[in-house]
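S.K.: this one's structure only:
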């Protein structure tokens, strides 16, 4: 189980956001090219499962992880 203290909350100011957008918005990756590579190569997880869809719609409370950083989608 993930330590809740290790999860950073990132406010998106709305109801949902696409995975690719969120990775950049949260500061996990810098460019669209980096996002595309990381997702396609299976380095990004959503709620503990690898997700290879940049356009996946994230919802409030979803947890995204990349290279040891864990962030939660918040309003």
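M.R.: Received, thanks. Computed from a predicted structure; not experimentally measured.

S.K.: contacts, neighbours, all on C-alpha from now
M.R.: Noted.

S.K.: what's the longest helix seen in the chain packed up against?
M.R.: Longest helix in the chain by number of residues (criterion: DSSP state H): helix 32-40. Judged by 3 or more Cα pairs under 8 Å, 6 or more residues apart in numbering; DSSP states H and E, the packing partners of helix 32-40 are helix 19-25.

S.K.: dropping in the other structure now:
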């Protein structure tokens, strides 16, 4: 599990995927979200501009990111 320390109120989902190094670019992040490859708190979520906050868990390609 990756623990991501949030510096502020929220981080957009696409930015989170880039910041954790799970994707190489914003375009790649948008594509994986649109393709339904990302789970947000256990459910597939297609919102590219989703605001991820402390306590949320994001799953992508076998990697789990917990926001702390």
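M.R.: Great, that's in hand. Please read these numbers as outputs of a predicted model, since none were measured by experiment.

S.K.: Need the TM-score from the superposition.
M.R.: TM-score of the superposed chains, computed with TM-score structural alignment, normalised by the length of the second structure, equals 0.92; 68 aligned residues with a Cα RMSD of 0.9 Å.

S.K.: tell me how far the longest helix of the first structure is from the chain's mean position?
M.R.: Here the centre of helix 32-40 of the first structure is set off from its chain's centre by 12 Å, with Cα atoms, centre = their mean, to the nearest Å.

S.K.: That one against the second structure, how far on average?
M.R.: Helix 32-40 of the first structure differs from its equivalent in the second structure by a mean of 0.6 Å after superposition (mean Cα distance after the TM-score superposition for the first structure).

S.K.: Can you give me the buried ones in that helix?
M.R.: Residues of helix 32-40 of the first structure classed as buried: 35, 38-39 (neighbour count, 16 or more other Cα atoms under 10 Å).

S.K.: Ok, stretch 43-53 of the first structure next?
M.R.: 44-46, 50-52.

S.K.: residue range for it in the second structure?
M.R.: Mapping stretch 43-53 of the first structure onto the second structure (TM-score structural alignment) gives residues 37-47.
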